[in-house]
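[1] Model the following, please.
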Amino acid sequence: MLETNSTLERATFGGGCFWCTEAVFQEVKGIQKVISGYSGGNAPGKPTYREVCSGLTGHAEVIQLTFDPKIISYRDLLLIFMTTHDPTTLNRQGADVGTMYRSVIYYHNKEQQQIAKEVFEALKDVFDAPIVTELSELETFYEAEDYHQDYYKTNPRQGYCSYVITPKLNKLRKLHADKLSVK
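    Reported below is the predicted structural model:
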């Protein structure tokens, strides 16, 4: 939990593999912390990666951000999120297929819900297909296993990182250079 006198806020997004989404947001100014994890499922107890990948838990791979809204707004985080993955494919991001890879925004309060709806409306004509990103209230967030945390930072030469995450980061740098702490 955040301290009640804290000015930091949280956001929770799923845009396919959490390694990709984590790597994107680790470069954004105002992000204090990025944690890979799972949310949105219905299985009892804390799920494991293997259980989530089975598709049986209903969980999505997500990241939870702690951010400073004085430096970056929730709206800007959503714009980065929506333009660094494909929000028009259902249960798929590239070669990653299944409900665990769905595009989803888990809002933490009604204000975040409203901002997400406004961003959907603003971006509806930007994509060639309708936005299918799920918008749901966050119920529970489970932190993923330690080896999933900071994955790209610790494995930049791993095949998936080289072929999937590095191009995604290049797109991020091209589209959102003004919002990045790393150029």
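
[2] Only C-alpha atoms from now on, for both contacts and neighbour counts.
    Will do.

[3] which parts of the helix ranked longest in the chain are buried?
    When the chain is parsed with DSSP state H, its longest helix is helix 110-123. For helix 110-123, the neighbour count (16 or more other CA atoms under 10 Å) marks Q112, Q113, A116, F120 as buried.

[4] Quick check: next helix or strand after that helix?
    Moving toward the C-terminus from helix 110-123, the next helix or strand (DSSP states H and E) is strand 134-137.

[5] and the buried residues of helix 110-123 as a markdown table, adding distance to D76?
    Converted to a markdown table, the buried residues of helix 110-123 look like this (distance: CA to CA, whole Å):
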| residue | distance to D76 |
| --- | --- |
| Q112 | 12 |
| Q113 | 14 |
| A116 | 10 |
| F120 | 13 |
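
[6] dump the residue contacts of G41.
    Shown in contact with G41 (CA atoms under 8 Å, 6 or more residues apart in numbering): T57, G58, H59, A60.

[7] This structure: strands as residue ranges?
    Along the chain, counting by DSSP state E, strands occupy 9-15, 31-39, 60-67, 92-93, 96-97, 103-107, 134-137, 141-143.

[8] Nearest to V126, out of those?
    strand 103-107 (16.6 Å; CA to CA).

[9] what helices or strands is the closest one leaning on?
    strand 9-15, strand 134-137 (3 or more CA pairs under 8 Å, 6 or more residues apart in numbering; DSSP states H and E).

[10] deepest of those strands, which one?
    strand 9-15 (a mean of 24; mean count of other CA atoms under 10 Å).

[11] what's the angle from it to strand 31-39?
    50 degrees (axes from the mean of the first three to the mean of the last three CA atoms, to 10 degrees).

[12] got the angle between strand 9-15 and strand 60-67?
    Using the same axes, to 10 degrees: strand 9-15 against strand 60-67 is 150 degrees.

[13] What are the contacting residues of strand 9-15?
    2, 21, 60-69, 74, 81, 85-87, 93, 101-108, 138.

[14] Would you do the same for the sequence below? I want to compare the two.
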Amino acid sequence: MQTFVLAGGCFWCLDAVYRTLHGVTDVVSGYTGGSNPDPTYEQVCTGRTGHAEVVAVTFDPGVIPAHVILDVFFTLHDPRQLNRQGNDVGTQYRSAMFFTSAEQKELFEESVERAADLWEGDIVTVVEPLAEFYPAEAYHQDFFAKNPGQGYCMAVALPKVAKVRKAYAPYVRAA
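    Predicted structure coming up:
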């Protein structure tokens, strides 16, 4: 098993997408990259903690290759937007990849290069070492599945899930 910690806007969207993929065994929404120990959602939302909303995606590379996990990441968010995704604005919504080894760092940097071939404009995704990871509150875990009719889920997360389902159909679990 392998785990990648990724930030690409609101963690609800990343969580919703990665849970649909074969080989993904766990997705934990959380926070990293900031200075406050054990931050709360309310603190992170202020943009003053330095933390990003992230997901820790654990997967079996024998079922879904690491490069697919990373290419999905660059499909489901716009890596050209600095400290935002759509209407979500602030450093907590930055595009970032947090590595735990030299091998992960290299994989992440290669995926940024691949993304540059797909997106017009500069990629602002940062690749940095993983600091302390703090799991988000329980109500954020699997938020999309628990709240499918919620406005943000319908307007923002659902189109991202649909986009990835189409683009990565061979890796998607049956609905």
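
[15] May I have the TM-score of the superposed chains?
    Scored against TM-score structural alignment, normalised by the length of structure 2, the superposed chains reach a TM-score of 0.97; 175 aligned residues with a CA RMSD of 1.0 Å.

[16] Just the buried ones among the contacts of strand 9-15 of structure 1, please.
    Of the contacts of strand 9-15 of structure 1, these count as buried by 16+ other CA under 10 Å: 21, 60-69, 74, 81, 85-87, 93, 101-108, 138.

[17] S54 of structure 1 matches what in structure 2?
    Matched by TM-score structural alignment, S54 of structure 1 corresponds to T46 in structure 2.

[18] ugh, wrong one, I meant K110 of structure 1
    Alignment note: K110 of structure 1 maps to A102 in structure 2; criterion TM-score structural alignment.

[19] so what's its match up against?
    By CA under 8 Å, 6+ apart, A102 of structure 2 has no neighbours at all.

[20] got it, and the one 5 residues further on?
    The neighbours of L107 of structure 2, taking CA under 8 Å, 6+ apart as the test, are H67.

[21] For H67 of structure 2, see how far away it is.
    Look at L107 of structure 2 and H67 of structure 2: by CA to CA, to the nearest Å, they are 8 Å apart.

[22] Equivalent analysis for A155 of structure 2, please.
    Counting by CA to CA - A155 of structure 2 and H67 of structure 2 are separated by 28 Å.

[23] Which one's more surrounded, these two?
    A side-by-side neighbour count of A155 of structure 2 and H67, using other CA atoms under 10 Å, places H67 first with 15 against 11.

[24] Aligned to that one, what sits in structure 1?
    Under TM-score structural alignment, H67 of structure 2 pairs with R75 in structure 1.

[25] That match: what's its closest spatial neighbour, skipping adjacent residues?
    I115 (6.4 Å; CA to CA, 6 or more residues apart in numbering).

[26] mind checking how far that neighbour is from Q149 of structure 1?
    Distance from I115 of structure 1 to Q149 of structure 1, by CA to CA: 28 Å.

[27] And P69 of structure 1, by the same measure?
    From P69 of structure 1 to Q149 of structure 1 the distance is 23 Å (CA to CA).

[28] tell me the contacts of E143 of structure 1?
    Counted by CA under 8 Å, 6+ apart, E143 of structure 1 has contacts I35, S36, G37, Y38.

[29] Format those residues as a markdown table; extra columns: distance to V132 of structure 1 and neighbour count.
    Converted to a markdown table, those look like this (distance: CA to CA, whole Å; neighbours: other CA atoms under 10 Å):
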| residue | distance to V132 of structure 1 | neighbour count |
| --- | --- | --- |
| I35 | 24 | 23 |
| S36 | 22 | 29 |
| G37 | 21 | 27 |
| Y38 | 19 | 29 |
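
[30] Let me know the closest of those residues to A177 of structure 1.
    I35 (22.5 Å).

[31] Alignment lookup: that closest one to structure 2.
    Aligned partner of I35 of structure 1 by TM-score structural alignment: V28.

[32] go on, Q158 of structure 1?
    In structure 2, Q158 of structure 1 lands on Q150 (TM-score structural alignment).

[33] just checking, V34 of structure 1 touches V28?
    No. The criterion here is CA atoms under 8 Å, and V34 of structure 1 misses it with V28 at 10.5 Å.

[34] counterpart of E113 of structure 2 in structure 1?
    With TM-score structural alignment as the criterion, E113 of structure 2 pairs with E121.

[35] What are the neighbouring residues in contact with the closest residue to F98 of structure 2 other than its chain neighbours?
    Excluding the flanking residues, the one nearest F98 of structure 2 by CA to CA, 6+ apart is L130, at 4.6 Å. Counting by CA under 8 Å, 6+ apart, L130 of structure 2 touches V5, T32, G33, F98, F99, T100.

[36] what do you get if the cut-off is 7 Å, keeping everything else the same?
    Taking CA atoms under 7 Å, 6 or more residues apart in numbering, we find L130 of structure 2 in contact with F98, F99, T100.
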